[in-house]
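got a predicted structure plus its sequence, pasted below:
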Amino acid sequence: MPREGTGPDFIEALARGLEVITAFAPHRPAMSLSEVAAATGLARPTARRILLTLQELGYVRAASGGGGFVLTPRVLELGVAYVRSMGLWDVARPHMEELSGRTGESCSIAQLDGPDIVYVARVAVPKIVTLAVQIGTRFPALQTSLGKVLLAALAPEEAGAVLAEPSRSGLEPRWRPAPEERDAELRQVRARGWALTDEQLARGIRSVAVPLRDGTGRVVAALNVNTHAAETSVEHLLDHHLPLLLQAAGEISADFARLETVPHVTHAAQPRG
């Protein structure tokens, strides 16, 4: 990305901010301040100010374990840069299309952003549903099967801290459990490896979700099959759809792990003149 525009209206600070966002890539989802500065050719103080500004705006967050910074799903609001940086859609699309064809239902991938989930990929089947879903849609995590899977992947104390934050979804869920009931639900999800929601978010929504993992086994997203409660029983959802969902998740995770092993060519940033 050029740092000097061709006209008087070019804003260099904006260009630098976008350059920092696009520095994150599949082979380097977490970057330290020094790595961001090196990748962009920016001075460390400049890179630091940009990262802190993006963090305050919600586009990056501190990586767990003090490992620098990572993008957040809010980058989706700028376009599809976040999805492409993770490679999830390209990897998942054929498996999701097959899963949707075999179940006759919509399926989605979401990731956690604070106490909410954000949809990052979806194959939809035309049906009348209570809530419209598209890429970038945000729901409270605890009341969705996708969110339960992602929350269960966190340490219990971390999940509790995340859920103490206010949701930005603007939706009031039907199920509002006490902490003891919530923790018991997440323990069950953690133990069995999948999550069910039965009209806990809104009437008519019933779904089951499983985790998607990278090559290290870390949960990077969740995949679900969504049904209408009036059409699909819990028994059919678990007996028929769940095995197909687990198969698709395993294939997506395996493909994603293979993608991570592909060598990436890096280009040294040009020093500023």
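Received the coordinates, thanks. Here the structure is a predicted model, which is why all the values come from computation and not from measurement.

CA only for contacts and neighbour counts going forward, please
Will do.

which element is the residue most central in space within the chain on?
A centroid search over the chain (Cα atoms, centre = their mean) returns residue 111, at 2.2 Å, as the residue closest to the centre. Per DSSP states H and E: residue 111 is located in strand 106-113.

which is the next helix or strand following that strand?
Taking DSSP H and E as the definition, the helix or strand right after strand 106-113 is strand 116-123.

just to revisit the earlier point, the residue nearest to the centre of the chain and residue 234: what is the separation?
24 Å (Cα to Cα, to the nearest Å).

list the contacts for the residue lying closest to residue 163 once chain neighbours are set aside?
The shortest distance from residue 163 to any non-neighbouring residue, by Cα to Cα, 6 or more residues apart in numbering, is to residue 115 (5.0 Å). Residue 115 makes contacts with 140-142, 162-167, as judged by Cα atoms under 8 Å, 6 or more residues apart in numbering.

got the angle between the strand holding residue 111 and strand 116-123?
Using axes from the mean of the first three to the mean of the last three Cα atoms, to 10 degrees, the inter-axis angle of strand 106-113 relative to strand 116-123 is 150 degrees.

A helix includes residue 125, no?
No - looking at residue 125 with DSSP: H, G, I helix; E, B strand; the rest coil, it is coil, so not inside a helix.

ok, longest helix in the protein?
Assignment by DSSP state H gives helix 242-261 as the longest helix of the chain.

what about versus this one:
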Amino acid sequence: MKQKQNSAYTAPALEKGLDILELLSERDTGLTQSEIARALGRSVGEIFRMLMVLQDRGYVSQDPLSDRYSLTTFIFEVAHRIPIVGRMTAIAGPAMRELSGKINQSAHLAILSEGAVLVVGQTTSPGNNVLSVRLGARIDLWRASSGRVILAFQPEKEVKRLMKDVPVPPGTSASQILDELSAIRAAGIEVRDSFVVKGVVNISAPIIDHSGLAIGALTVPHIERFDETITFEKCKAEVIVTAVRLSKSLGGQLPEIN
């Protein structure tokens, strides 16, 4: 859960509800009422009232067999009502499915959210061997090609602000990150080994809006198959074509790709 910051304003009931939502978002199998109370340091009575309201509003559901509470997809639907996210994902969905069909690779669409990378769109390869990133996943800002590509097309002052909020990884300096972002901006795309999976090469291109800034990134975590007939260069070219298409639909223009 996000660390609470000191504030001149408090709303205890609202904070309890948000604490529950954030806690459940981290637990794949859900939690019982007593487990939620224990994790949050609250009484069972407090948690019961909050859970009843959240359940009535459709944000959580209770498994009748295990009595565990889990988040529903409603919270994801609410997030997609944000105009820019909703518009981008609506446009990107068909384009990404077409892309995955052409290159036999999975693809995902990501945005920046609260100092992290949030996956808001995802398509899987039509083949038997699939590597994909979970829809709704939050990824370390500095260890994701999507985040780096988006930041490469942001004002430097915004990048430096994020560096204060989200420290760069150990062994990496701020100047090194800035140099790498500059190189990505010059190339117009990032092609690099995955930060987390050996043998995977990320192909990531920015989605540019009318302001000339990146509002998202389209990324293909490319896997190489022994019997693959589609070349890596073909995959890269198709990612660029799709990113250009999405940018134009939002009134933006991708820079020239080197």
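Nice, I can see it. Since we're looking at a predicted model, the values are computed, not measured.

can you pull the TM-score for these?
Here the TM-score for the pair of chains, by TM-score structural alignment, normalised by the length of the second structure, is 0.58; 176 aligned residues with a Cα RMSD of 3.3 Å.

out of the contacts of residue 115 of the first structure, which end up buried?
With neighbours counted by 16 or more other Cα atoms under 10 Å, the contacts of residue 115 of the first structure contain buried members at 140-142, 162-163, 167.

show me where the stretch 151-258 of the second structure has its strands.
Here the stretch 151-258 of the second structure has its strands, by DSSP state E, counting those that start in this stretch, at 190-193, 201-208, 214-222.

re the thing from before, helices and strands around the strand holding residue 111 of the first structure, which ones?
Applying 3 or more Cα pairs under 8 Å, 6 or more residues apart in numbering; DSSP states H and E, we find strand 106-113 of the first structure packed against helix 88-103, strand 116-123, helix 145-152, strand 219-228.

most packed of the ones you listed?
Most buried of those, by mean neighbour count (mean count of other Cα atoms under 10 Å): helix 145-152, with a mean of 29.

that helix vs the second structure, mean deviation?
With mean Cα distance after the TM-score superposition for the first structure, helix 145-152 of the first structure departs from the second structure by a mean of 1.0 Å once superposed.

do the same with stretch 220-228 of the first structure
Once fitted to the second structure, stretch 220-228 of the first structure is off its aligned match by 1.3 Å on average (mean Cα distance after the TM-score superposition for the first structure).

name the residues that touch that stretch?
Contacts of stretch 220-228 of the first structure (Cα under 8 Å, 6+ apart): 100, 105-112, 129, 145-147, 149-150, 204-214, 241, 245, 249.

among those, which ones are buried?
Judged by 16+ other Cα under 10 Å, buried ones among the contacts of stretch 220-228 of the first structure: 100, 105-112, 145-147, 149-150, 204-214, 241, 245, 249.

contacts only, for residue 213 of the first structure.
Counted by Cα under 8 Å, 6+ apart, residue 213 of the first structure has contacts 219-221, 253, 256-257.

for those, which one is nearest residue 173 of the first structure?
The closest of those to residue 173 of the first structure turns out to be residue 221 (Cα to Cα; 21.6 Å).

counterpart of that closest one in the second structure?
Aligning on TM-score structural alignment places residue 221 of the first structure opposite residue 216 in the second structure.

how near is that match to residue 55 of the second structure?
Distance of residue 216 of the second structure to residue 55 of the second structure, given as Cα to Cα: 32 Å.

residue 175 of the second structure matches what in the first structure?
Looks like residue 175 of the second structure aligns to residue 180 there (TM-score structural alignment).

neighbours of that match, how many?
A count of neighbours around residue 180 of the first structure, defined by other Cα atoms under 10 Å, yields 8.

need the strands of the stretch 151-258 of the second structure in TSV with distance to residue 134 of the second structure, can you?
TSV is the format used below for the strands of the stretch 151-258 of the second structure (distance: least, Cα to Cα, whole Å):
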stretch	distance to residue 134 of the second structure
strand 190-193	19
strand 201-208	16
strand 214-222	12
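
which one of those lies nearest to residue 80 of the second structure?
Minimum separation from residue 80 of the second structure across these (Cα to Cα) falls at strand 214-222, 14.1 Å.

now that closest one: how far from the chain's centre is it?
Offset of strand 214-222 of the second structure from its chain centre (Cα atoms, centre = their mean, to the nearest Å): 10 Å.

next: stretch 166-177 of the second structure.
Using Cα atoms, centre = their mean, the offset of stretch 166-177 of the second structure from its chain centre is 21 Å.

next: stretch 223-233 of the first structure.
21 Å.

ditto for stretch 199-216 of the first structure
Distance, centroid of stretch 199-216 of the first structure to centroid of chain: 12 Å (Cα atoms, centre = their mean).

so how far is the first residue of that stretch from its last?
Length of stretch 199-216 of the first structure, first residue to last, Cα to Cα: 33 Å.

just stretch 163-182 of the first structure next, same as before
Stretch 163-182 of the first structure has an end-to-end distance of 10 Å (criterion: Cα to Cα).

show me which positions of that stretch end up buried.
Neighbour-count burial for stretch 163-182 of the first structure, counted by 16+ other Cα under 10 Å, picks out 163, 167, 173.
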